[in-house]
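Trainee: Everything below, folded, please.
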Amino acid sequence: MKNIPALLALVVVTLLFNSCAKDDFPVPAASTVSKFTFIIDNDSYIPAKATFTNKSIVPATVGKAYYTWNFGDGDRSTDENPVHTFLQPGTFTVKLSVKTDISQEISESTQTIAIIDPNASGIQTYFTDGSLVYKGFLNGTAPAFSALPIGPFSASYGMAIDTLNSKLYISDSDANIIYRYDTETGDIITFRSGLSSPDGLAIDFKTGKLYWDTDSGIQRTDLSSTNPTDVEDFVTGQDNDPEGVSIDAVHNKLYWINYDGGLWSINLDGTAKTELLPTPEGASTLVVGNKLYFDYYEASGDIHLKSTDLSGGNMSTVTTGISKIVFGLGYEATNKKIYWGDRSAGKIMRANLDGSGIETWYTKAGSSPRAIVFGKKK
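Mentor: Now for the predicted structure:
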């Protein structure tokens, strides 16, 4: 008899719950979601055949689905999994529209595809998204990048280019490796290994040395050495996580910024280590003429790009509102513009050195641009 009240209460609660579930809190019907993937042959050079795979979610309750593809070059398809050949170079926005006959839903999704002209010319441009390295050209047309046949890397943040010897150096922070890629032959080797989370890279061409940051300092090595363990400690005792090394070749100095605070410089002979500013938190520095550029963490989702003179004075703001800490500032000397990656937005931005003329130069959803470097003019 003691269990009767409890049993009655359970029945009442169950009835009430079922009543509420049916009358007051209806479960929404599953929705249609447009999704697709693609692969491209011929390394994305024209003519490039793209094979699309429809990954859309279409619940049984919504009825039959009808698919419409717009490839962005004037052609369309109603196949579920079409194959399309791009005959012209450029950047194309491919859109998949899914319409259902019972629920009358329409769901759309887009992706950007870059198709490369094999005869394209301009200034060779490289950027890394953490996994792959992409190559394109800076010229008068919209930028189009294709992935180099190297990688994927674990966590690539930094790059440095030696245009004289056609070598691109690529850091992999998680693998503790710096790779060297030959931009003419396509060969890639492990240049240095057993490191401590290398990120930013910079070359001193006067002495033929490569510099990089670690978790607690700066290291360097001779570019001519083929020994993967040939490493020299240059700066030690930096507990705030150094990032973003850059070289001032005129005054023979190296600069870096600490992820947890501090903008520093040191002479390349190892003397005069100086904290220029104690507060900036960031991951990139860049010397252009008599100016030092660096990113500055102001707040989450609001990273600033700042500039000072080479002694850390006369700080000014170039731009604000960058989505994430910047890993890699690039300077293109012909047009005198500074470039940076807005990682969460999947964009490469650029501006004049005084901060004017800010524009989006390249966009690819999910690309997370980091280091960007400029090579030879082809």
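
Trainee: make it CA atoms for all contacts and neighbour counts henceforth
Mentor: Will do.

Trainee: Show the contacting residues for the residue lying closest to residue 99 once chain neighbours are set aside.
Mentor: Spatially, and ignoring its direct neighbours in sequence, residue 99 is nearest to residue 106 (4.5 Å; CA to CA, 6 or more residues apart in numbering). Listed by CA atoms under 8 Å, 6 or more residues apart in numbering, the contact set of residue 106 reads 32, 97-100.

Trainee: One more, so I can put them side by side:
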Amino acid sequence: MKSSHKAVATTAISRLFVLELNAGNIHVMNTDGSDRRTIVTGCHLPDGIVVDVDAGHIYWSNMGIPNLNDGSIERADFDGKNRKAIVAQGKTHTPKQIILEKRAGKLYWCDREGMRVMRSNLDGSQIETLVESGKGDADSRDQRRWCVGLAIDPKFQKIYWSQKGPDNGGLGRIFRANVEIPAGQTAANRSDIEVFVDGLPEPIDLELDLNKRILYWTDRGDPPRGNTVNRTSIDNGSHEPEILVSHLMEGIGIALDVSNDRMFVTDFAGSIYTARLDGSEERNFLYAQGNLTGIAYAEIPQEK
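Mentor: Take a look at the predicted model:
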């Protein structure tokens, strides 16, 4: 007896998910800014966003009000429905960039005033602190301790994160460590942390091209080294940054589409930029869109 079920043909459409901090909205659009729709409203100062294509979910971080320690992480479907808080307010202080490690079934994020790199299961359970750069109110006033952006290299099980430093202070740094805390050590005293790049204006979000082993990041400090998109190899000895894009108005979010040789970048003045991965052919295709923070690129399956 033949099955009556027919295989459904699908195709994929390239989409951008963008966070608007001031309005608390999440927008989805085509990669040229067309077909823009608002799918989530009422977010509590959203900052980082990541897409789980297979599960049909988006995850985002809400910074909350820093002195209230009321940050949270939420999840919804691609269309914004079935919205759910998975890390409740107060379980993380000021969550910033959030990333997905699908094979391990983990979400990773940086906690700015909490001065931590953290992770949990995809349902928000089993919250752990992997790095703790400070503790208490006095430490949290030192912006050199603020953890902001992060990326994971699954090949060598390394984690990279930025600590932004004071505004335009030239004290921003990107660190590297093993994903797992060495045996017998803690998030606060682990000995495997190394400074990967230092002397940066204000490094913010990170992205890794795992094929070419290159780390990209935004910097919102002053020109000439700030308000830029930068990159460097994660394997070669020298980690001198290469400036790819400049003249941003406080660059924040970055997303890579490696297979199509392009990046997408947001800034706090409300622009969305695209460029090739080497920084060429840069263009601003949306502007004055509010205070934009996180951005994610994904190829979303669609029924034909």
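
Trainee: which residue lines up with the residue nearest to residue 99 of the first structure in the second structure?
Mentor: When the second structure is aligned by TM-score structural alignment, residue 106 of the first structure is left unaligned.

Trainee: For residue 106 of the first structure, give its distance to residue 94 of the first structure.
Mentor: Going from residue 106 of the first structure to residue 94 of the first structure by CA to CA, to the nearest Å gives 16 Å.

Trainee: which other helices and strands contact the helix or strand containing residue 89 of the second structure?
Mentor: Residue 89 of the second structure belongs to strand 84-92 when assigned by DSSP states H and E. With contacts taken as 3 or more CA pairs under 8 Å, 6 or more residues apart in numbering; DSSP states H and E, strand 84-92 of the second structure sits against strand 71-77.

Trainee: Tell me the gap between the strand it packs on and the middle of its chain.
Mentor: Centre-to-centre, strand 71-77 of the second structure and its host chain are 14 Å apart (CA atoms, centre = their mean, to the nearest Å).

Trainee: how near is the nearest residue to residue 274 of the second structure once chain neighbours are set aside to residue 201 of the second structure?
Mentor: Among residues not flanking residue 274 of the second structure along the chain, residue 264 sits closest, at 4.6 Å (CA to CA, 6+ apart). Separation of residue 264 of the second structure from residue 201 of the second structure (CA to CA) stands at 21 Å.

Trainee: which residues does the residue nearest the centre of the second structure contact?
Mentor: In the second structure, the C-alpha nearest the mean C-alpha coordinate belongs to residue 97, at 3.4 Å (CA atoms, centre = their mean). Residue 97 of the second structure makes contact with 47-49, 61, 109-110, 148-150, 205, 294, according to CA under 8 Å, 6+ apart.

Trainee: ok, and the closest non-adjacent residue to it?
Mentor: Per CA to CA, 6+ apart, closest to residue 97 of the second structure is residue 48, 4.2 Å.

Trainee: I'd say the one you found and residue 100 touch.
Mentor: No - with contact defined as CA atoms under 8 Å, residue 48 of the second structure does not count as touching residue 100 (11.3 Å).

Trainee: who has more neighbours, those two?
Mentor: More neighbours surround residue 48 than the other of residue 48 of the second structure and residue 100, with 29 against 21 (other CA atoms under 10 Å).

Trainee: Residue in the first structure paired with that one?
Mentor: Match for residue 48 of the second structure (TM-score structural alignment): residue 200.

Trainee: isn't that match right up against residue 245?
Mentor: Yes - Residue 200 of the first structure is within contact range of residue 245, at 5.5 Å (criterion: CA under 8 Å).

Trainee: Are there residues contacting both of these two? Which ones?
Mentor: 212-213, 284.

Trainee: Closest to residue 50 of the first structure out of those residues?
Mentor: residue 284 (36.6 Å; CA to CA).

Trainee: That closest one: how many residues sit nearby?
Mentor: Neighbours of residue 284 of the first structure using other CA under 10 Å come to 32.

Trainee: Equivalent analysis for residue 358 of the first structure, please.
Mentor: 17.

Trainee: Pull the contacting residues for it.
Mentor: Taking CA under 8 Å, 6+ apart, one finds 349-352 in contact with residue 358 of the first structure.

Trainee: Which positions within stretch 218-232 of the second structure qualify as buried?
Mentor: Neighbour counts over stretch 218-232 of the second structure (16 or more other CA atoms under 10 Å) mark 218-222, 225-232 as buried.

Trainee: Now render these as TSV, adding distance to residue 283 of the second structure.
Mentor: Listed next are those as TSV, based on distance: CA to CA, whole Å:
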residue	distance to residue 283 of the second structure
218	16
219	18
220	18
221	21
222	21
225	19
226	18
227	15
228	14
229	13
230	16
231	18
232	22
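
Trainee: Which pair in those has the greatest spatial separation?
Mentor: Most distant of those, by CA to CA, are 222 and 232, 19.8 Å apart.

Trainee: how about residue 353 of the first structure, what does it touch?
Mentor: Per CA under 8 Å, 6+ apart, neighbours of residue 353 of the first structure: 318, 336-338.

Trainee: again, only this time at 6 Å
Mentor: Contacts for residue 353 of the first structure (CA atoms under 6 Å, 6 or more residues apart in numbering) come out as residue 337.

Trainee: Which residue in the second structure aligns with it?
Mentor: Using TM-score structural alignment, residue 353 of the first structure pairs with residue 234 in the second structure.

Trainee: What of residue 377 of the first structure?
Mentor: By TM-score structural alignment, residue 377 of the first structure lines up with residue 260 in the second structure.

Trainee: and its match, how many neighbours?
Mentor: 9.

Trainee: Also residue 360 of the first structure?
Mentor: Using other CA under 10 Å, residue 360 of the first structure has 15 other residues around it.

Trainee: list the contacts for it?
Mentor: With CA under 6 Å, 6+ apart as the criterion, the residues that contact residue 360 of the first structure are residue 349.

Trainee: 10 Å instead?
Mentor: For residue 360 of the first structure, the contacting residues are 339-342, 347-351, by CA atoms under 10 Å, 6 or more residues apart in numbering.

Trainee: Residue 302 of the first structure too?
Mentor: Residue 302 of the first structure neighbours (CA under 10 Å, 6+ apart): 296, 319-325.
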